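Student: Got a predicted structure plus its sequence, pasted below:
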Amino acid sequence: MIEALLVFLVLALFFGMLLGYAKIKFKVEGNPVADQIDSILPQTQCGQCGFPGCRPYAEALAEGNSEVNLCVPGGHEVMIQISEITHREPKEMDASNPPPEEPMVAVIDEDICIGCVHCIKACPVDAIVGTTKMMHTVIEKECTGCELCVPVCPVDCIDMVPLMKTPQTWHWPEPNANSLENRS
């Protein structure tokens, strides 16, 4: 019995050391430019850029296979940061998918919801909670407003509404050039 335990202990140590060596020897380095771009993307995984998530978009940008102006949730600020990292010319944001004037969140009419879970499967950030054949609800602070849950709802019980302004979400409006010229 003790011999069997010793054999297993020796085998475990051997395979552990072998795995540790393999981890060091065969380490795969990621693309540092893609890592840097991915760190500034909003991580909404919404797919509005045409890629299945933020990481594939960052990799395409690092390889030069995508435009810098496709991240709608990130907006103009993220586009500028991406163009600085990739040393590419900034562009106007993608006009085919303009950002909303104000942040939107999904709201589920819980009286109509049938609990089909299609919206839960479509949500890239797990902002919808509920179970099969029970009503669902949206966690407002987690919702990115990507609208991926709206078209999959078979009973059309999901609406996009403006995010309620609170002291935590309100921002001073940026002055535009026309208002500054008129003040002079």
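Tutor: That came through, no problem.
Student: C-alpha only now, for contacts and for neighbours.
Tutor: OK.
Student: residues contacting the residue lying closest to residue 123 once chain neighbours are set aside?
Tutor: Distance criterion Cα to Cα, 6 or more residues apart in numbering; nearest residue to residue 123, sequence neighbours excluded, is residue 149 at 6.0 Å. If you count contacts by Cα atoms under 8 Å, 6 or more residues apart in numbering, residue 149 has them with 118, 119, 120, 122, 123, 158.
Student: Neighbour-wise, which one of those leads?
Tutor: residue 119 (26 neighbours; other Cα atoms under 10 Å).
Student: returning to that earlier point: just the ones in strands from the contacts of residue 149, please.
Tutor: Here DSSP state E is the test, and the contacts of residue 149 give residue 158 as lying in strands.
Student: Which of the contacts of residue 149 fall in helices?
Tutor: Cross-referencing the contacts of residue 149 against helices under DSSP state H gives 118, 119, 120, 122.
Student: Might you report the residue contacts of the last one?
Tutor: Pointing back at residue 122 there. 148, 149, 152.
Student: What of the second one?
Tutor: Taking Cα under 8 Å, 6+ apart as the criterion, residue 119 is in contact with 128, 148, 149, 150, 152, 153.
Student: surely the fifth one meets residue 118?
Tutor: What it means is residue 152. Yes - counting by Cα atoms under 8 Å, residue 152 does reach residue 118; the two are 6.1 Å apart.
Student: Contact partners for residue 124?
Tutor: 44, 45, 46.
Student: Mind checking which of the contacts of residue 119 land in strands?
Tutor: Going by DSSP E, the strands hold residue 128 from the contacts of residue 119.
Student: ok, structure two:
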Amino acid sequence: MSEVSALAQRIDALLPQTQCTKCGYDGCRPYADAIASGQALYNQCPPGGAEGIARLAKLLDRPVIPLNPAHGQARPRPRAVIDESLCIGCTLCLQACPVDAIAGAAKLMHTVIEDRCTGCDLCVPPCPVDCIDMVPVTGERTGWDAWSQTQADNARSHFEAHQARLAKDKAEREARLAARAARVAAGAPTAPATEHGTSEATDAADAADAIAQGAAASPRSQGNRETAPSSAGDEAAAAAARKHAIIQAALARARQKSATLAAEGLGPKNTENVSAAVQAQIDEAEARRKRLGLATNDTSPPPTPGDIPHKG
């Protein structure tokens, strides 16, 4: 292990492991690497606060300096809380959470696993219906006074498990795509889509598409295999219309809630200056809603089965 790498490991051990990216890097270890290599200062971590800076200064044999306000302010530790009455089960917050602190699945309501949440705020910006609030849970305590080494160690373990799962999912997805490309090159028929959809549709982002599009047929229409084609088409259209109406109602409630909170100066925090990865998720969600006729001022009719693009 090189001297710089060894130093980065020691720096990483002193960081709170919230993985919030407020330091300007994609996680605590990348920030530690930047400090060790002289590319970043040791006062860019708001969750660590003054105590965190003091710890790093002692390790580096540097003077204690104030927290750089460009990266935020030390604050009481918050916890994400999801308003389940507004949640539409889009899974975007699950994708954004760096420690898998949100439980849920496509088309199901999500909830926060309290003991895992690091208060990083990363789930707030991607939410298309603004149903996540960051609620302070440590009173007036900030920085390491509001966090413990045990919590930091657990957060690191959860983050590493999250990263390992993402890498495994990516490898499996690439293997499926390579196998499909090989079948196509050989002139063999591609494998039919399963009830879970094509390999691409296994991605959470595609699952969100399926929710917004109303692509899944209703249980009634799936079970009635002897219905005439026209009747089945009518049922599918009705199911899509119902899903569209539910989503539009959720969006309307969320917009009203956002307007009320904004008027009171209590709007969502940390929705600006987010990392490039989170901003990409926000842009993707916005593009998806516009493509599906779910924009803020949308008055378009619900999608019909013929309008729903087929994946795969």
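Tutor: Yep, it's here. Because the structure is a prediction, the values reported are computed rather than measured.
Student: TM-score for this pair?
Tutor: After superposition, the two chains reach a TM-score (TM-score structural alignment, normalised by the length of the first structure) of 0.70; 139 aligned residues with a Cα RMSD of 1.9 Å.
Student: quick one, strands of the first structure?
Tutor: Using DSSP E, strands in the first structure cover 104-108, 128-129, 137-138, 158-162.
Student: Would you tell me which one of those is buried the most?
Tutor: strand 104-108 (a mean of 22; mean count of other Cα atoms under 10 Å).
Student: Where in the second structure does that strand fall?
Tutor: The alignment of strand 104-108 of the first structure onto the second structure (TM-score structural alignment) spans residues 78-82.
Student: I'd like the distance from the matching stretch to the chain centre, please.
Tutor: Chain-centre distance of stretch 78-82 of the second structure: 13 Å, with Cα atoms, centre = their mean, to the nearest Å.
Student: Mark which of the contacts of residue 124 of the first structure are buried, thanks.
Tutor: 44, 45, 46 (16 or more other Cα atoms under 10 Å).
Student: Just the closest of those to residue 179 of the first structure, please.
Tutor: residue 44 (33.6 Å; Cα to Cα).
Student: which residues sit against stretch 17-25 of the first structure?
Tutor: With Cα under 8 Å, 6+ apart, stretch 17-25 of the first structure has no contacts at all.
Student: Over which residues of the second structure does it lie when aligned?
Tutor: Stretch 17-25 of the first structure covers no residues of the second structure once aligned (TM-score structural alignment).
Student: Stretch 47-55 of the first structure too?
Tutor: Under TM-score structural alignment, the match for stretch 47-55 of the first structure is residues 21-29.
Student: Mind listing what's buried along that stretch?
Tutor: Going by 16+ other Cα under 10 Å, stretch 21-29 of the second structure has these buried residues: 21, 22, 23, 24, 25, 26, 27, 28, 29.
Student: Okay, the most centrally placed residue in the first structure and residue 8 of the first structure: tell me how far apart.
Tutor: Nearest to the mean C-alpha position of the first structure, by Cα atoms, centre = their mean, lies residue 44 at 1.8 Å. According to Cα to Cα, to the nearest Å, residue 44 of the first structure stands 46 Å off from residue 8 of the first structure.
Student: Over to residue 91 of the first structure?
Tutor: 62 Å.
Student: Tell me which residues touch the counterpart of residue 148 of the first structure in the second structure, please.
Tutor: Matched to the second structure by TM-score structural alignment, residue 148 of the first structure sits across from residue 122. Applying Cα under 8 Å, 6+ apart to residue 122 of the second structure gives the contacts 20, 93, 96, 97, 274, 278.
Student: so can I have CSV of those residues showing distance to residue 56 of the second structure?
Tutor: Shown next, in CSV, are the contacts of residue 122 of the second structure (distance: Cα to Cα, whole Å):
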residue, distance to residue 56 of the second structure
20, 18
93, 32
96, 28
97, 26
274, 25
278, 28
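Student: Mind jotting down where the helices sit in the stretch 201-312 of the second structure?
Tutor: 204-213, 219-223, 229-263, 276-291 (DSSP state H, counting those that start in this stretch).
Student: Nearest to residue 164 of the second structure, out of those?
Tutor: helix 204-213 (16.6 Å).
Student: The first structure: matching residues for that closest one?
Tutor: Counting by TM-score structural alignment, helix 204-213 of the second structure has no counterpart in the first structure.
Student: Next: stretch 42-57 of the second structure.
Tutor: With TM-score structural alignment as the criterion, stretch 42-57 of the second structure aligns to 68-83.
Student: Where is the longest helix in the second structure?
Tutor: The second structure, longest helix under DSSP H: helix 149-185.
Student: Give the aligned range of that one in the first structure.
Tutor: The aligned range for helix 149-185 of the second structure is empty, by TM-score structural alignment.
Student: Quick check: buried residues in that helix?
Tutor: Buried-residue list, helix 149-185 of the second structure, by 16+ other Cα under 10 Å: 151, 152, 154, 155, 156, 158, 159, 162, 173, 180.
Student: before we move on, the earlier item: format the strands of the first structure as JSON lines; extra columns: distance to residue 24 of the first structure.
Tutor: Formatted as JSON lines, these follow (distance: least, Cα to Cα, whole Å):
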{"stretch": "strand 104-108", "distance to residue 24 of the first structure": "45"}
{"stretch": "strand 128-129", "distance to residue 24 of the first structure": "40"}
{"stretch": "strand 137-138", "distance to residue 24 of the first structure": "43"}
{"stretch": "strand 158-162", "distance to residue 24 of the first structure": "49"}
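Student: Between those strands, which one is closest to residue 71 of the first structure.
Tutor: Among those, strand 104-108 sits nearest to residue 71 of the first structure (Cα to Cα), with 16.0 Å.
Student: distance from the closest one to the second structure after superposition?
Tutor: With mean Cα distance after the TM-score superposition for the first structure, strand 104-108 of the first structure departs from the second structure by a mean of 0.6 Å once superposed.
Student: For that strand, which outside residues touch it?
Tutor: By Cα under 8 Å, 6+ apart, the list of residues contacting strand 104-108 of the first structure reads 136-138, 140, 143-145, 147, 157-163.
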